[in-house]
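Participant: with the sequence up front, the predicted model follows.
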Amino acid sequence: MTTWRQSLAVYADRRILVVLLLGFSSGLPLILTGSTLSLWLTEEGVSLATIGLFAMVGIPYSFKFLWAPLVDRAPLPLMTRLFGRRRGWALATQGALIAALLALGACDPAADPWRVAALALVVSFCSASQDIVIDAYRVEILEERQYGAGAAAVQFGYRTAMLVSGAGALLLASVMPWFWVYATMAALVGVGVLTILFSREPAAPASVVKPAPGLVAWAQDAFVGPFADMLKRHGWTVAAILAFVVLYKLGDAMAGVMANPFYVKIGFTKVDIAEISKLYGFVATIAGAAMGGILVARIGIARSLLVCGVLQAASNLMFAWQAHVGADRLWLTATISIENVSGGMGSAAFVAYISALCSLTYTGTQYSLLSSLAALGRTVLAAQGGYVVEAVGWIDFFLFSTVAALPGLALLLWMMRRFPPERAAAAAGN
């Protein structure tokens, strides 16, 4: 069995640093088309109704699997020849993202908010496309034992970038025009560009190097092949795998969606929330992700999923106790410690799992599909949390969210007996 020292050493690999830096590049655009943009629009006097509609610009992140086959299999003129399949697409999407951010920053929201909306949608599309490439690149350059550490590195880079493009952008906006704020953020995408330029192209499978002849055959391989491949490798058990992907983080997501309203309703101040939930919570999440990466390297994906899943479910009970004791900062610190550490651990194990499920022939498409299904649990299903709170109150809501985690854990236990996640990873050829 791998020792703890060997498990910790997984973070010393240069490839983990590459993944971290690419995670930073991936995390920058999200807030720039979200809360940061909303604040800019508010300052410019755009109506609240219009600002609310800007939430729709995030649609590309949910549907990126629709064009992921093109990113997976279509060569880019010149770029593919010069840099390779993955690096060529990465540099192309990053270049487009930089241009889109500069164009967005040059807009006048007061004069033409719909032009801002159109460009924000372009930024989201370029960002989602970059995510397709970066996720595929990460899976392909890492060994399976490194998937947990890679997931932790992605979280660290991604969340750091969100702080930079959120709080950092707002601080910059207090001393310079918004164009220069967005220009600065565009320049920071250069972190990802330089990382790609100084990194190696992963070896492409033979089926990609020698694609099927003819446009129809190519399109069938690109768009149907990823799904046919999953069915071929997993058979009917693919239904259980996809259900598990949706359910595993459901209880954690349900509590997370209602966390901020909960803090306000029981009496915490904005300062309390900022200091404990946001700043300290960031550190706790990163620490949890790092621990999850070590755990995956130490005991494997399946048992890590089980341990982290149990911890995630149990952490929701801390919220129920918090609702009982009220606005106590000490208990909030304890709640955030347990919740964010266990959530970070669970995210690392879960990303390692869906990474291991992907065939190297269709990495971008299959990862995009699996991550989109995982988002379903965080959005559509967890979005019903507000109705549950209104019906039963805070304590029973968090007890309910704990119960909501049990189907995913029960399915995991059944899968571990019938077809262990490691066996599914081996079938993917990783």
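Facilitator: Noted; the coordinates are in hand. This structure is a prediction, so every number in the text was calculated from the model and none was measured.

Participant: please make it C-alpha for all contacts and neighbour counts, starting now.
Facilitator: Will do.

Participant: okay, now the closest residue to residue 262 other than its chain neighbours: neighbour count?
Facilitator: Spatially, and ignoring its direct neighbours in sequence, residue 262 is nearest to residue 394 (7.7 Å; C-alpha to C-alpha, 6 or more residues apart in numbering). For residue 394, the count of nearby residues is 22 (other C-alpha atoms under 10 Å).

Participant: wait, doesn't residue 394 sit right on residue 325?
Facilitator: No: using C-alpha atoms under 8 Å, residue 394 is not in contact with residue 325, being 11.8 Å away.

Participant: report how many residues lie close to residue 216.
Facilitator: Close neighbours of residue 216, defined as other C-alpha under 10 Å, add up to 10.

Participant: and here is the other one:
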Amino acid sequence: MVGTRSSPDRTILIVVGALYAAQGVSFGLVTEALPTLLRAGGMSLETVALVPLTMLPWMIKFLWAPLVDNRGGSRWGRRRGWILPTQAVLVAALLGVAVLPFDGTGAPLLLGLLLLGCLAACTQDIATDGLAAERLGRPKMALANTLQVGGMMAGVLVGGAGMMILSDVLGASVALMVMAGGIALTMLPVLSWREPPPDPAVSRPTARLRTFFRSRSGWALGAIALLFANGHAASGALSRLLLVDHDWPLARIGAVVGTGNSLAVILGTVLAGPLLRRTGAVGASLGGVLLTMTGPALWLAGLLAFPDLPTGLVILATLGGGVGQGVASVAVFTLAFRFAHDGAQAGTDMTMVQCLHGLGGMGMTSLATALVAQGGYAWGFAVALAAAGLTLAVVIATRRVCEPERFRANAARLPLKQGSCP
């Protein structure tokens, strides 16, 4: 058995770390590897363009998050009752894709399987977030978010770049089977863990979407989630387009910007823990967002100062923005986990934060790209920089609501109680 009564937090960390890594692998497969491999196999661009649309369940998963919170298997446990079946469906969907031809002849079935796999993965994510928020004490939440962000990014590297490299060696179908097998292995910690039964003496309120916004904390957290990643998301998307227009080879863009950003975000998640302990989640959020501003600032400076973008500047912009995003993500989602932990609908609350986070990044990226089309890249990076500045203002304005324990402790010049803040 993975865990014992003496180490419940460690057991949950192993479980959620494995599940977040599995989500990252599936995310990397759908967003990075499979469109490239399907095109290489002869699938038309019109069909390849439909592959990212299979990620739609991740954008609208808040619609069924209350169902996941309100219903759970009595045999396997409230959270395990969702995690195990959805993980199995994800593996089965990927194995189904692996046996289909990549030339487009089975495109409708392939797209349907990818849609089913994404539906399973994002539903598993709702249950995993709820499990972590409910079962982990506050002192462990920063570490849980490091596992969440770092595990996801590591999984994206494996499912994206790793899948493409493995496909060159084994072929796309066999490589996809290997990826599905790796995701299946992440079920072992879940199978080994026994979820404690709910306390029959404690009644659990029905989860509802509107409950999230019934408190000032929910509104504040929602605003931060909607804004905090916008500058980095827009800057990252524009940087790839800019480098294409500067005649950078795709392989070089992938190595410097794609892989560099992923590794930088992972480094940021590692640095976030010590920063959280020193400054609290709000302080770390501010520090992370400030650091992300180096990305659009350097891209903008490079456009204005150099006819050709120096490689060193590209690397610095990528690393600065990525590390800042890693720190900010861990800090903001630590606030979210604490909010969910203190409420009665952990999965729904976390899902609302994640969907707002994704919606904000998608909207700002579209806006910045449209501005580039009208006025040039400088306008796009300037808007990305302004979006990060707006985030700073919102975090500062809502700091007392988001982290009231630390504010009261600082005001009284008293040490924080153990576990009151990350």
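Facilitator: Structure's in. What do you need? Only a predicted model underlies this, so the values are computations on that prediction, with no experimental measurement involved.

Participant: do you know how far the counterpart of the residue nearest to residue 262 of structure 1 in structure 2 is from residue 242 of structure 2?
Facilitator: Aligned counterpart of residue 394 of structure 1 in structure 2: residue 377 (TM-score structural alignment). Going from residue 377 of structure 2 to residue 242 of structure 2 by C-alpha to C-alpha, to the nearest Å gives 7 Å.

Participant: and if you look at residue 118 of structure 2?
Facilitator: 30 Å.

Participant: neighbour-wise, which of the two wins?
Facilitator: residue 118 (25 against 18).

Participant: where's that one, which helix or strand?
Facilitator: helix 107-135 (DSSP states H and E).

Participant: compared with structure 1, how much does that helix deviate?
Facilitator: Overlaying structure 1 shows helix 107-135 of structure 2 at a mean distance of 1.3 Å from the equivalent residues (mean C-alpha distance after the TM-score superposition for structure 1).

Participant: equivalent range in structure 1 for that helix?
Facilitator: Under the criterion TM-score structural alignment, helix 107-135 of structure 2 matches residues 113-141.

Participant: look up how far residue 251 of structure 1 lies from the aligned residue in structure 1 for residue 155 of structure 2.
Facilitator: Under the alignment (TM-score structural alignment), residue 155 of structure 2 pairs with residue 161 of structure 1. From residue 161 of structure 1 over to residue 251 of structure 1 the distance is 26 Å, taken as C-alpha to C-alpha.

Participant: again, but for residue 314 of structure 1
Facilitator: According to C-alpha to C-alpha, residue 314 of structure 1 and residue 251 of structure 1 sit 10 Å apart.

Participant: could you tell me which residues touch both of the two?
Facilitator: Shared contacts of residue 314 of structure 1 and residue 251 (C-alpha atoms under 8 Å, 6 or more residues apart in numbering): residue 402.

Participant: tell me who's in contact with residue 108 of structure 1.
Facilitator: residue 116.

Participant: what's the spacing between stretch 151-167 of structure 2 and its chain's center?
Facilitator: Its chain's average C-alpha position is 15 Å from that of stretch 151-167 of structure 2, according to C-alpha atoms, centre = their mean, to the nearest Å.

Participant: I meant stretch 347-357 of structure 2, not that one.
Facilitator: Mean C-alpha position of stretch 347-357 of structure 2 versus that of the full chain (C-alpha atoms, centre = their mean) differs by 11 Å.

Participant: what range in structure 1 does it sit on?
Facilitator: Under TM-score structural alignment, the match for stretch 347-357 of structure 2 in structure 1 covers residues 364-374.

Participant: compared with structure 2, how much does the matching stretch deviate?
Facilitator: Stretch 364-374 of structure 1 versus its aligned partner: 1.0 Å mean (mean C-alpha distance after the TM-score superposition for structure 1).

Participant: what's the following helix or strand after the helix or strand containing residue 303 of structure 1?
Facilitator: Per DSSP H and E, residue 303 of structure 1 falls inside helix 301-325. Counting by DSSP H and E, the next helix or strand C-terminal to helix 301-325 of structure 1 is helix 329-357.

Participant: ok, residues contacting the helix or strand that comes right after that following helix?
Facilitator: Remark: after helix 329-357 of structure 1, the chain's next helix or strand is helix 363-376, criterion DSSP H and E. If you take C-alpha under 8 Å, 6+ apart as the criterion, helix 363-376 of structure 1 is touched by 62-65, 68-69, 71-72, 132-133, 135-136, 139-140, 226-227, 242, 245-247, 249, 354-355, 358-359.

Participant: just the buried ones from the residues you listed?
Facilitator: Among the contacts of helix 363-376 of structure 1, the ones that count as buried by 16 or more other C-alpha atoms under 10 Å are 62, 64-65, 68-69, 71-72, 132-133, 135-136, 139-140, 226, 245-247, 249, 354-355, 358-359.

Participant: related to what we said a few turns ago, so the match of residue 155 of structure 2, which state does it fall into?
Facilitator: Here residue 161 of structure 1 takes the helix state, with states given by DSSP: H, G, I helix; E, B strand; the rest coil.

Participant: and what of residue 212 of structure 1?
Facilitator: Quick answer, by three-state DSSP: residue 212 of structure 1 is coil.
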